[in-house]
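need coordinates for the following:
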Amino acid sequence: MHVDIEYCVPCGLRDHAIDLQRALLDEYGRGLDGVRLRPGHGGVFRVTADGETVWDKDEEGGIDVDAILSRVGE
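Next up is the predicted model:
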């Protein structure tokens, strides 16, 4: 599985993206083919797994690492 984390650079969401990347690798390790960080703008924090959106900060109202981990594992 390939996971992409797109995050807003000007908003200071890089640390959240790095923390999530680390949590994904800790949780799923070898089950992942890669976790890519993609700098963005406009307040974005979106997580996709194999091209399918599993988390969008704007729709969910924030960033919840545990919920994201659960959705990636589905």
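
CA only for contacts and neighbour counts going forward, please
Will do.

need the contact list for Ile5.
Residues in contact with Ile5, defined by CA atoms under 8 Å, 6 or more residues apart in numbering, are Ala17, Gln21, Val35, Arg36, Leu37, Arg38, Phe45, Arg46, Val47, Thr48.

check Tyr7 too.
Tyr7 makes contact with Leu13, Arg14, Ala17, Leu37, Arg38, Pro39, Gly40, His41, Gly43, Val44, Phe45, Arg46 under the criterion CA under 8 Å, 6+ apart.

how does it look with 7 Å?
With contacts defined as CA atoms under 7 Å, 6 or more residues apart in numbering, Tyr7 is in contact with Leu13, Arg14, Ala17, Arg38, Pro39, Gly40, Val44, Phe45, Arg46.

rewinding a little: so which of the contacts of Ile5 sit within helices?
Counting by DSSP state H, the part of the contacts of Ile5 found in helices is Ala17, Gln21.

now the second one, please; I'll put the structures next to each other:
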Amino acid sequence: MDEQIDVTPARVTVTYCTQCNWMLRAAWLAQELLTTFGTRLTEVALVPRTGGIFQVHVGDELVWDRKERKGFPEVPVLKRIVRDRVAPGLSLGHTDRVGGAS
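Sure thing, here's the model as predicted:
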């Protein structure tokens, strides 16, 4: 049974610092998002930069900045943040039940 879900396809961008060797972390988060959201995302782009940057954008909206938030996003938290923007009606299963609010 397919449930109806509001969907706004979006591009997710993960900008990461090459000097800090954060490419694997960025790729892992991209894989997690693609696995969870599939075609609800138009693209997940990895953008190499320098200077300690680690940011996640959904469309033009900055949803995570390592410097502002003093760390990296936990996968369940990032999934909820992305879900709330691209598919608000989508259940994330155990991710919605574990870890509290984002």
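
re the thing from before, which one among the contacts of Ile5 of structure 1 gets closest to Glu27 of structure 1?
The closest of these to Glu27 of structure 1 turns out to be Gln21 (CA to CA; 10.0 Å).

so what does that closest one match up with in structure 2?
In structure 2, the residue paired with Gln21 of structure 1 is Ala30, using TM-score structural alignment.

can you pull out the strands in structure 2?
10-17, 41-49, 54-58, 61-65 (DSSP state E).

neighbours around Val77 of structure 2, how many?
Residues near Val77 of structure 2, counting by other CA atoms under 10 Å, number 17.

that one matches what in structure 1?
Using TM-score structural alignment as the criterion, the counterpart of Val77 of structure 2 in structure 1 is Ala67.

cool, Val58 of structure 2 as well?
Using TM-score structural alignment, Val58 of structure 2 lines up with Ala49 in structure 1.

next: Arg40 of structure 2.
So Arg40 of structure 2 corresponds to Gly31, using TM-score structural alignment.

now the contacts of Ile5 of structure 1 in TSV, with neighbour count?
Listed next are those as TSV, based on neighbours: other CA atoms under 10 Å:
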residue	neighbour count
Ala17	25
Gln21	20
Val35	19
Arg36	16
Leu37	17
Arg38	16
Phe45	25
Arg46	21
Val47	26
Thr48	19
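
distance to Tyr7 of structure 1 added to the contacts of Ile5 of structure 1, as JSON lines?
As requested, the contacts of Ile5 of structure 1 are exported to JSON lines (distance: CA to CA, whole Å):
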{"residue": "Ala17", "distance to Tyr7 of structure 1": "7"}
{"residue": "Gln21", "distance to Tyr7 of structure 1": "12"}
{"residue": "Val35", "distance to Tyr7 of structure 1": "13"}
{"residue": "Arg36", "distance to Tyr7 of structure 1": "11"}
{"residue": "Leu37", "distance to Tyr7 of structure 1": "8"}
{"residue": "Arg38", "distance to Tyr7 of structure 1": "6"}
{"residue": "Phe45", "distance to Tyr7 of structure 1": "4"}
{"residue": "Arg46", "distance to Tyr7 of structure 1": "7"}
{"residue": "Val47", "distance to Tyr7 of structure 1": "9"}
{"residue": "Thr48", "distance to Tyr7 of structure 1": "12"}
